[in-house]
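Trainee: I'll drop the sequence and a predicted model, then ask my questions.
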Amino acid sequence: MAEDKKKAPKDSFFKGVISEMEKTSWPTKEEILKYTTIVIVTVVFFLIFFYALDLGIGKLIELIS
């Protein structure tokens, strides 16, 4: 009887997880591709921006010193 009480919370937990996973709306392949492209483009943009900023600050420091 004690074993049944220990299993019950686990069973209800996993049933709850499965229930919530069924309610989840997953992105389509097209949405994943779109979002991934946006992330990559944004990262590349900031990479170039901060690289240029770093070069500019480096040149400015060279001029000052």
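Mentor: Everything's here; your move.
Trainee: CA only for contacts and neighbour counts going forward, please
Mentor: Fine.
Trainee: quick one: the one helix or strand E30 maps to to chain centroid distance?
Mentor: Using DSSP states H and E, E30 sits within helix 29-64. Centre-to-centre, helix 29-64 and its host chain are 18 Å apart (CA atoms, centre = their mean, to the nearest Å).
Trainee: comparison target, given below:
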Amino acid sequence: MKRSFKSLISFFSESWAELKKVRWPNRKELTNYTLVVLGTIVVVAVYFWVLDIGISAVIEAII
């Protein structure tokens, strides 16, 4: 039990040390990244929507 408790403390200590090394984005970067992600989601959603309409039209033509 004592060993696992030390391992747990060591894990959180090392995790905290790694988090201190992370370069977090500032507000402007975060806004830009968010807009890129949202734009990508919209493009992919439209792509699959058009693809779905196309496949539905082909299936309707076959049936």
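Mentor: Thanks, I have the structure now. None of the values given here were measured: they were computed from a predicted structure.
Trainee: where does stretch 31-51 of the first structure end up in the second structure?
Mentor: Using TM-score structural alignment, stretch 31-51 of the first structure corresponds to residues 29-49 of the second structure.
Trainee: average gap between that stretch and the first structure?
Mentor: Mean deviation of stretch 29-49 of the second structure from its aligned counterpart in the first structure after superposition (mean CA distance after the TM-score superposition for the first structure): 0.6 Å.
Trainee: sorry, back to before: packing partners for the helix holding E30 of the first structure?
Mentor: Using 3 or more CA pairs under 8 Å, 6 or more residues apart in numbering; DSSP states H and E as the contact test, no helix or strand touches helix 29-64 of the first structure.
Trainee: mind checking what L63 of the first structure lines up with in the second structure?
Mentor: In the second structure, L63 of the first structure lands on A61 (TM-score structural alignment).
Trainee: what about P25 of the second structure, how many residues nearby?
Mentor: 10 (other CA atoms under 10 Å).
Trainee: W16 of the second structure pairs with which position in the first structure?
Mentor: Alignment note: W16 of the second structure maps to I18 in the first structure; criterion TM-score structural alignment.
Trainee: circling back to that earlier point, tell me, how many residues neighbour the match of L63 of the first structure?
Mentor: 8.
Trainee: next one: the residue nearest the centre of the second structure from K20 of the second structure, what distance?
Mentor: Most central in the second structure under CA atoms, centre = their mean is V37, positioned 8.6 Å from the mean C-alpha point. Counting by CA to CA, to the nearest Å, the gap from V37 of the second structure to K20 of the second structure is 26 Å.
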